[in-house]
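A.B. asks: predicted model and sequence below, questions to follow.
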Amino acid sequence: MVHAETVAGRRTGSPWLPFAVRRLLGLVAIFVALLVVSFLIVQLIPGDPAAGLAGADADLADIARVRHQLGLDQPLGQRFSDYVGGVLSGDLGTSFMYRQPVLTIIDNRLPFTATIALSAITIVLLVAIPLGMLIGVLTQGGRRRWLDTGFGFVTGLLDSVPGYVMATFLVVMFALGIGLLPLFPPAYTPRFGSASFVLPVAAIVIGPICTVSRVVRRETAVVLGNDYLRTARGWRLPAWKRYVKWALPNLLTSTLTVSGLVLTGLIGGAVVIESVFALPGLGSGIIKAILDRDYPVIQAMVIVIGMIAALINLLVDILLGLIDERTLGGSHVST
């Protein structure tokens, strides 16, 4: 009896410390992996950047001279060592094409991607969670099956449309067709909330909203069937208190877990959307760098985009921990 009480009652240490250590080590591992992948991936790009930079009339000597200037004539191991040393010292190199620091290029392009991504993440969470809860409440207990079926069909259909197809449709319909929304002007400076962001953000968020709202609807149905909510209804508590104060926190755990995966996918979606709308962000930048065989830009953008995705996952894990510390996996019981 005493032993059982000791096991049940003596919980030592905060789960946040081991969580922080694990996540820090995880970020370091991801960073190292990105360093290796970003270096090796440029070696797989066909063609010689020196040949393109030397010009169409260049002979072998000219190409060799350009290769030497770019450091491409060094052994692979030496190039990797120089690359890692530069990154760790904060020097991401100089663009082959533009002959300017890669950090400057990223600094010019990051605001576009950041504005679109932050807008998309905010809209997905603010729309998908209330929408899924509303449908879950309206269809609980098998009621309004037509609504449940229609919601599943429409969200499934929209979720299956590729991002570039959705972007093209929105451009043709709302920009070129009825002229309701503008495209990005050539000299556009990103500003949160501008009408020019509506089309690219809409193209990104429609699929994730459908995915997350379906998860929320399913979790809402499960939570509303729990005994404590049936008891709350018996106590005649206000509906807003039952749904917002009791139901919402209990369905957020699984919802945020799925949302983390979806929101990470938004970063990849931004690459496609920026290309469709010809936006000067990181996504279109990395595609242009690949076509130009601009190795330093490719490597830097792979690292930046990869770390942004990792930080989004970390933020989701922190939010899950704030809601329920058991998700941290760091607490333990002493004997």
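C.D. replies: Nice, thanks for sending it over.
A.B. asks: CA atoms for contacts and neighbours, from now on please.
C.D. replies: Will do.
A.B. asks: how about the helices of the stretch 151-300 of the chain, start to end?
C.D. replies: 163-170, 198-224, 227-234, 239-240, 248-276, 282-292, 295-323 (DSSP state H, counting those that start in this stretch).
A.B. asks: take the one below as the second:
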Amino acid sequence: MVLAFFVILTLTFLIVQLLPGDPAVAVAGPQATNAEVEAVRTQLGLDVPLWEQYLTYLGNVLTGDLGTSFMWNLPVSEIVTTRLWYTTQLAIVAMLLTLLIALPLGMAVAVLTRDGRRRWLDALFGCLTGLFSTVPSYVLATLLVAVVAVQMGAVPPAYSPGHEFKSAILPVVALTIAPTCTMARIVRRETDTVLTQDYIRTARGWRLPGSAIYLRYVLPNIVTVTLTLSGLVLASLLGGAVIVETVFSWPGLGSAIVAAITNRDYPLIQGVVLVLGMLATLITLVVDVLLGVVDSRTLGGRS
């Protein structure tokens, strides 16, 4: 975790350094005088050696100071904290829906198609999930706006204050479809593998009811894979939400970072990227801990 945070901090610091051109000139504008450009360079801390800039940046981040936004003249930490809640809402709801749909769907298809049965269902499932898992979320978001919001008028096409629930439906759907298809395919494959194990044949030989076999013996043995994938999906949903939010004008980190890039608001860009990177790392840690709790075999081979 310490190494990961160090890498993330370093990369976010280099955002300003690696951008083409002089950041001070970009922020001050093409019509700015030399004095104004120098004032901006001092404000950005670019008038000191690079190593000193880096140490100052590390010290500020460790104390919770992410700088001040040029656009809104507000602390970046305040902007990120306010908007992170909206982004987290979309990601968590999409993750829960993904699990609730993909897990039973993948298991059901594996059970119905085991031993080569219903090949048409297996082929249809593979084609549909393969197709929708490759469609980018922003493409789905645009199609949903055009069809469901504009033509059908069922829900608002963008964020509407006072109608948060309806406004969140399309963004959540756009985020859920692709990871649901991906997870369902993996669950189906893992379930198919478990169904061929000897203990499942023994359970059938004892003539246990199907519900007992699938819920007591099959489900626990695919939880580890599902949990591992869930952590990766949730981390990707946070990044995907940033893109989808722009389509639906959702007041999360997505619209903030797009506005920051457009207006060259470097402190806000650094703050958003830093927070999202650290969140993804924390999610990975939490998943590793949960894996150890659920399946102790992942902890150094202990059983």
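C.D. replies: That came through, no problem. Quick caveat: nothing in here was measured; it's all calculated off a predicted structure.
A.B. asks: mind putting the helices of the stretch 151-300 of structure 1 in JSON lines, distance to residue 39 of structure 1 and mean neighbour count included?
C.D. replies: Converted to JSON lines, those look like this (distance: least, Cα to Cα, whole Å; neighbours: other Cα atoms under 10 Å):
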{"stretch": "helix 163-170", "distance to residue 39 of structure 1": "28", "mean neighbour count": "18"}
{"stretch": "helix 198-224", "distance to residue 39 of structure 1": "29", "mean neighbour count": "23"}
{"stretch": "helix 227-234", "distance to residue 39 of structure 1": "54", "mean neighbour count": "13"}
{"stretch": "helix 239-240", "distance to residue 39 of structure 1": "53", "mean neighbour count": "10"}
{"stretch": "helix 248-276", "distance to residue 39 of structure 1": "20", "mean neighbour count": "20"}
{"stretch": "helix 282-292", "distance to residue 39 of structure 1": "13", "mean neighbour count": "20"}
{"stretch": "helix 295-323", "distance to residue 39 of structure 1": "6", "mean neighbour count": "19"}
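A.B. asks: looking at the ones you listed, which is nearest to residue 332 of structure 1?
C.D. replies: Closest approach to residue 332 of structure 1 among the helices of the stretch 151-300 of structure 1 (Cα to Cα): helix 295-323, 15.0 Å.
A.B. asks: tell me the centre residue of structure 1?
C.D. replies: residue 264 (2.6 Å; Cα atoms, centre = their mean).
A.B. asks: now for the aligned partner of that residue in structure 2: which residues touch it?
C.D. replies: Matched by TM-score structural alignment, residue 264 of structure 1 corresponds to residue 235 in structure 2. Residue 235 of structure 2 makes contact with 279-280, 283, according to Cα atoms under 8 Å, 6 or more residues apart in numbering.
A.B. asks: same deal with residue 122 of structure 2?
C.D. replies: Contacts for residue 122 of structure 2 (Cα under 8 Å, 6+ apart) come out as 109, 113.
A.B. asks: is it in a helix, a strand, or coil?
C.D. replies: For residue 122 of structure 2, the assignment made with DSSP: H, G, I helix; E, B strand; the rest coil gives helix.
A.B. asks: endpoint to endpoint, stretch 111-125 of structure 2 covers what distance?
C.D. replies: Taking Cα to Cα, to the nearest Å, stretch 111-125 of structure 2 runs 13 Å from one end to the other.
A.B. asks: no, scratch that, I was asking about stretch 30-48 of structure 2
C.D. replies: Per Cα to Cα, the first residue of stretch 30-48 of structure 2 is 23 Å away from its last.
A.B. asks: repeat that for stretch 292-303 of structure 2.
C.D. replies: 10 Å.
A.B. asks: how about it: buried residues?
C.D. replies: For stretch 292-303 of structure 2, the neighbour count (16 or more other Cα atoms under 10 Å) marks 292, 295 as buried.
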